[in-house]
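>>> Sequence and predicted structure, then a few things I'm wondering about:
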Amino acid sequence: MALSDTGIRKAPHPDKPKKLADGGGLYLLLNPNGSKWWRFKYRYAGKEKLLSLGTYPDTSLADAREKRDAARKQLAAGIDPGAHRKAEKAAGEERAANSFEVVAREWHAKQSKSWVELHASRIMLRLENDIFPWLGTRPIADISAKELLATLNRIVDRGAAESAHRVLQNCGQVFRYAIATGRAERNPAADLRGALPSVKQTHLAAITDPNAIGALLRSIDGYQGSFVTKCALKLAPLLFVRPGELRQAEWTEFDLDKAQWNLPAEKMKMREPHLVPLAPQAVEILRELHALTGRGRYLFPSARSPQRPMSNNAVLSALRRMGYATDEMSGHGFRAMARTVLDEVLHFRPDYIEHQLAHAVRDPNGRAYNRTAHLTERKKMMQAWADYLDGLRAGGKVVAFKSKVS
């Protein structure tokens, strides 16, 4: 007789495993511990086999019969139900292992070894916030350009078109990595060229007029905030390194007697070591600062913990308190200031300037210059720059901009 739910519920616990047959190869296996397992017995290629169909009551009698009937249809079609299930499970595990998030994290782990920490964390944050929630579990090979665009448009709709372009670039890198590792055949990000709203190129605010530079330097001298932040403000125009490089500067990187700052490759955007010659004006500021923070790791430690550097907004916030708006001056603006004036006013060679900015500068054979390239000339340039800033600060003679000969 066929089984019933009432009969199953009233069945006593046996002393040893007992089978309750339902018909068509389906039976319920009762175990002494009280568990009840559905089994489907069948023959395939002359061999008797068993297929587990779940446990009762999680899998009801009706559900078990439905699964039995589906297995019998597979047998009629010449398919082994057990082998078919194993193949489906393996395919599902493979798809999960090749999901966009899994591949993206693998790509990020490999690439981040050559990135600065801040850059690496920003990229992962973009993916975690804007891509993984919608595409993270999808097999990377199945993601279409339409799906990717719909996800990117969520970023555009919140008014962050520029971020959408950056995320698209990162996704393209992930897809190219998937292709290279055999987990995808094409890059749907490449199909979205021109699909996102264009973004107007904007430049970080910078003061480049000599008279305005002099006023800024005098404002820095009169800054009423912390001494550590004031030193950072004074050094920013003299050294014109990237804001992150300045705030994370460590005392072990400085040789004040030799008047130089050696930045290790892992801190640099281009992953190349960099040398900054220090004019006497910079050394004087550093010696004053050393008396306060020289026993610690960082030149500019956080006010909350000396084990961490100052906030990346410290200099920017100080500029705002001094009255400089976001469209007037930024932390990166000191680099643009130096680049413009050293070229247009003091007429130093562009390659000296670019090398001191730690930009990618190549020799005639296409090789990257080492950190000591043109060091003598760069020392002279940094000294001339410091002297020029002193003149502007004092309100002295200002050298007018000269138009470049075309």
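Noted; the coordinates are in hand.

>>> okay, CA-based contacts and neighbour counts for the rest of this
Noted.

>>> residue nearest the centroid of the chain?
Central residue of the chain (CA atoms, centre = their mean): Ile123, 1.9 Å from the mean position.

>>> helix, strand or coil for it?
helix (DSSP: H, G, I helix; E, B strand; the rest coil).

>>> Tell me how far it lies from Trp115.
Using CA to CA, to the nearest Å, Ile123 is found at 10 Å from Trp115.

>>> Okay, buried residues for stretch 301-318 please.
301-302, 309-311, 314-318 (16 or more other CA atoms under 10 Å).

>>> same check, this time on stretch 349-360
By neighbour count on 16+ other CA under 10 Å, the buried set for stretch 349-360 is 352-353, 355-358.

>>> Give the closest residue to the residue nearest to the centre of the chain in space, chain neighbours not counted.
Counting by CA to CA, 6 or more residues apart in numbering, the nearest residue to Ile123 once its immediate chain neighbours are dropped is Asn170, at 7.4 Å.

>>> Around that neighbour, how many other residues sit close by?
Residues contacting Asn170 under the criterion other CA atoms under 10 Å number 19.

>>> same check, this time on Ala215
Ala215: 15 neighbours (other CA under 10 Å).

>>> my guess is Leu196 meets Arg166, correct?
No - counting by CA atoms under 8 Å, Leu196 stays clear of Arg166, with 11.0 Å between them.

>>> Who has more neighbours out of those two?
Legend: neighbour count by other CA under 10 Å for Leu196 and Arg166, higher for Leu196 (16 against 13).

>>> returning to what we had before: what about the residue nearest to Ile123, which helix or strand?
In the assignment (DSSP states H and E), Asn170 maps to helix 161-180.

>>> Point out the other helices and strands that that helix packs with.
Counting contacts by 3 or more CA pairs under 8 Å, 6 or more residues apart in numbering; DSSP states H and E, helix 161-180 packs against helix 100-111, helix 117-130, helix 145-157.

>>> Those helices into TSV, with extra columns for distance to Gln260?
Below are the helices and strands packed on helix 161-180 laid out as TSV (distance: least, CA to CA, whole Å):
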stretch	distance to Gln260
helix 100-111	31
helix 117-130	24
helix 145-157	44
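
>>> Just say which of those helices is most tucked in.
Neighbour counts (mean count of other CA atoms under 10 Å) averaged over each of those peak at helix 100-111, with a mean of 18.

>>> That one vs helix 117-130, what angle?
What separates the directions of helix 100-111 and helix 117-130 is an angle of 180 degrees, with axes from the mean of the first three to the mean of the last three CA atoms, to 10 degrees.

>>> What helices and strands are in contact with helix 100-111?
Here helix 100-111 touches helix 132-135, helix 161-180, going by 3+ CA pairs under 8 Å, 6+ apart.

>>> Report the buried residues of the helix or strand just after the last one.
In other words, helix 161-180. Next helix or strand after helix 161-180 toward the C-terminus (DSSP H and E): helix 210-221. Buried residues in helix 210-221, counted by 16+ other CA under 10 Å: 210-211, 213-214, 216-217, 219-220.

>>> Stretch 181-188 too?
Neighbour counts using 16+ other CA under 10 Å place 183-184, 186-188 of stretch 181-188 among the buried residues.

>>> what do you get for stretch 220-230?
Under 16+ other CA under 10 Å, the buried positions of stretch 220-230 are 220, 223, 228-230.

>>> dropping in the other structure now:
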Amino acid sequence: MGKLTVFHVRAAKNGRHCDGDGLYLMVNGNRARSWVLRIQHQGRRRDIGLGSVDLGRRRQDDPVHAVEILRRKVLTLAEARDKAAILRRLTLAGLDPVAERDREVRRIPTFVQAVDLAHAELSRGWTAKHAADFKSTMLSYAIPTLGSHSVDIIDHAMIRATLAPVWTDKPSTAKKVFTRINQVLAYCHATGLRTQDVPQKQVVRRGLARQSQSQHHPAVPFRQVPLFMHDLLGGTESSGRLALAFAALTASRSGEVRQATWDQIDLDTKIWSKPAHIMKSRRASSIPLSEAALVILRRAAVLRGKSHVVFPGRSGALLNNGALRNSMLAQGWGHATVHGLRSSFRDWAAEEMPAIPAMVAELILSHSVLSQTERAYLRSDLTAMRRTLMEAWAAFIMPQPEKPASGASAPCSGPLTIDR
């Protein structure tokens, strides 16, 4: 038990005041107070400065409690005893107490600095678009409120205040902001720049209003998809319309279809191999191509010119982001979205093809439906079952071609050859 009390610390006059076990309160001529630890290390007596005296009262929620004791420079009597005890144990273990004390003294970055540090490291595994979007989100929504704060004191209350302006009006944005704030804080925790773990979403939510139910992508009801395809393919031929039809037939995302190239198409096996870099999950996938999808490819080959892109824009490069959406709008189907066609396919598979396991449709949609252990044991990609489902889907949604006159050939018939 130490000799000093809080009252003695407040009232102490100039000089050195012993608390015991080598801990001293130093009061100089200006009544400035500081803590010093006298210790024996390698046969030499050393006086080690611990920090200045804190005469105030600490609240339970004071952010200083999150700071490691060896890093604190302003100490109460109890904290000075704790810091002294740690340094004494380190000395007994054969370590240099000054070196160990100073090892903990690291310059903790502000949040805006931490964003740059995390972005520089984490973006090496991201696409350029995701890296730019990450930085934009932080600049717009997080840095204005958190930017000047040290990362080791950012807590649930600070994050709640950051999310509150967009929490109910832009729930999807709020979710993205929270996720990316925690990515920065998790990076700081892993690199020793923050001692606390990342704030938990369920705790932050308790201080915020209830969000409205999330809105799904508006979809064409699956029974109306045949009419949609009739309208789409009955108009003037264009890369945008053919790409949209191909997206519907393969239940693929817009970005995957726009980035499809002829070297991804295997005509012998009738497989479209999607490389990882065009996939949302960043995992390579494949789609069995129905006969109707191959017809769309034949029609696209006529328009391709010399482009290696399956559905090129006017310059031969990729279609722009809104090309497929614009094709929907042009046909009067603007109430639905391109992404919603995937939902149309999923609803059809559930209602009209109950004999085929739900996992097959999920694999076509490139959804992760199995645990890591299950994936390790399931070595098959169920190609045959997926092909059966894709052929049935194509037969359901595609307009039936008119029977050609005697001696005439059907449009876009015959083998598809690709000049690579």
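Yep, it's here. Just so it is clear, the structure is predicted and the values come from calculations on it, not from any experiment.

>>> Matching the residue nearest to Ile123 of the first structure against the second structure, which residue comes up?
For Asn170 of the first structure, the aligned position in the second structure is occupied by Arg180, per TM-score structural alignment.

>>> mind checking how far its match is from His149 of the second structure?
Distance of Arg180 of the second structure to His149 of the second structure, computed by CA to CA: 16 Å.

>>> who's in contact with the counterpart of Asp231 of the second structure in the first structure?
Correspondence of Asp231 of the second structure to the first structure, assessed by TM-score structural alignment: Ser219. Contact partners of Ser219 of the first structure, counting by CA atoms under 8 Å, 6 or more residues apart in numbering, are Met322.

>>> and the aligned partner of Asp130 of the first structure in the second structure, how far is that from Pro171 of the second structure?
Mapped onto the second structure by TM-score structural alignment, Asp130 of the first structure lines up with Tyr141. Per CA to CA, Tyr141 of the second structure is found 13 Å from Pro171 of the second structure.

>>> swap in Met353 of the second structure?
35 Å.

>>> quick one on the thing from earlier: pull the most distant pair out of the buried residues of stretch 220-230 of the first structure.
Maximum pairwise distance in these, criterion CA to CA, is 12.4 Å, between Ile220 and Val228.

>>> Tell me the secondary structure at Gln307 of the first structure.
Secondary structure, three-state DSSP: Gln307 of the first structure is coil.

>>> and it, what is it in contact with?
Going by CA under 8 Å, 6+ apart, Gln307 of the first structure touches 296-298, 301.

>>> So for Glu256 of the second structure, what's the nearest residue that isn't a sequence neighbour?
Spatial nearest neighbour of Glu256 of the second structure, excluding adjacent residues (CA to CA, 6+ apart): Ile278 at 5.6 Å.

>>> Wait, Ala282 of the first structure touches Pro237, no?
No - Ala282 of the first structure is not in contact with Pro237 according to CA under 8 Å; the separation is 9.9 Å.

>>> what touches both of these two?
By CA under 8 Å, 6+ apart, no residue touches both Ala282 of the first structure and Pro237.

>>> how much space is there between Ile123 of the first structure and His374 of the first structure?
34 Å.

>>> Same question for Arg320 of the first structure.
From Arg320 of the first structure to His374 of the first structure the distance is 36 Å (CA to CA).

>>> before we move on, what about Ala358 of the first structure?
13 Å.

>>> Likewise for Ser311 of the first structure?
When distance is defined by CA to CA, Ser311 of the first structure is 33 Å away from His374 of the first structure.

>>> ok so, going back, what about the helix holding Asn170 of the first structure, how far off from the second structure?
Between helix 161-180 of the first structure and its aligned stretch in the second structure, the superposed structures give an average distance of 2.0 Å (mean CA distance after the TM-score superposition for the first structure).

>>> Residues in contact with that helix: which ones?
103-104, 107, 123, 126-127, 130, 140, 152-153, 155-156, 184-190, 196-199.

>>> Ok, stretch 191-199 of the first structure next?
145, 149, 153, 156, 161-162, 164-165.

>>> again, only this time at 6 Å
Stretch 191-199 of the first structure has contacts (CA atoms under 6 Å, 6 or more residues apart in numbering) with no other residue.

>>> Check which residues of it are buried.
Neighbour-count burial for stretch 191-199 of the first structure, counted by 16+ other CA under 10 Å, picks out Leu196.

>>> for stretch 325-343 of the first structure, same thing?
Buried, per 16+ other CA under 10 Å, within stretch 325-343 of the first structure: 329-343.

>>> Please apply the same query to stretch 288-299 of the second structure.
The neighbour-count check on stretch 288-299 of the second structure (16+ other CA under 10 Å) flags 288-290, 292-299 as buried.

>>> where exactly do the strands run in the stretch 1-150 of the second structure?
Assigned by DSSP state E, counting those that start in this stretch, the stretch 1-150 of the second structure shows strands spanning 15-20, 23-27, 33-41, 44-53, 74-75.

>>> Comparing the ones you listed, which comes out most buried?
strand 23-27 (a mean of 22).

>>> for that strand, packing partners?
If contacts are counted by 3 or more CA pairs under 6 Å, 6 or more residues apart in numbering; DSSP states H and E, strand 23-27 of the second structure sits against strand 15-20, strand 33-41.

>>> so the first one matches what in the first structure?
With the alignment judged by TM-score structural alignment, no segment of the first structure is matched to strand 15-20 of the second structure.

>>> Count the residues that sit near His290 of the first structure.
His290 of the first structure: 15 neighbours (other CA under 10 Å).

>>> corresponding residue for it in the second structure?
In the second structure, His290 of the first structure lands on Ala301 (TM-score structural alignment).

>>> Surely that match is within a helix?
Yes - counting by three-state DSSP, Ala301 of the second structure is part of a helix.

>>> all helices of the stretch 251-400 of the first structure, in order?
280-293, 314-321, 333-344, 350-356, 375-393 (DSSP state H, counting those that start in this stretch).

>>> average distance between the third one and the second structure?
Its match in the second structure and helix 333-344 of the first structure itself, once the structures are fitted together, sit a mean 1.1 Å apart by mean CA distance after the TM-score superposition for the first structure.

>>> List the contacts of that helix.
Residues outside helix 333-344 of the first structure that contact it (CA under 6 Å, 6+ apart): 205-208, 237, 240, 348.

>>> Quick one, which of those are buried?
Of the contacts of helix 333-344 of the first structure, these count as buried by 16+ other CA under 10 Å: 205-208, 237, 240, 348.

>>> With distance to Gly92 of the first structure added, can I get these in JSON lines?
Shown next, in JSON lines, are these (distance: CA to CA, whole Å):
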{"residue": "Ala205", "distance to Gly92 of the first structure": "51"}
{"residue": "Ala206", "distance to Gly92 of the first structure": "54"}
{"residue": "Ile207", "distance to Gly92 of the first structure": "58"}
{"residue": "Thr208", "distance to Gly92 of the first structure": "59"}
{"residue": "Pro237", "distance to Gly92 of the first structure": "57"}
{"residue": "Phe240", "distance to Gly92 of the first structure": "53"}
{"residue": "Phe348", "distance to Gly92 of the first structure": "62"}
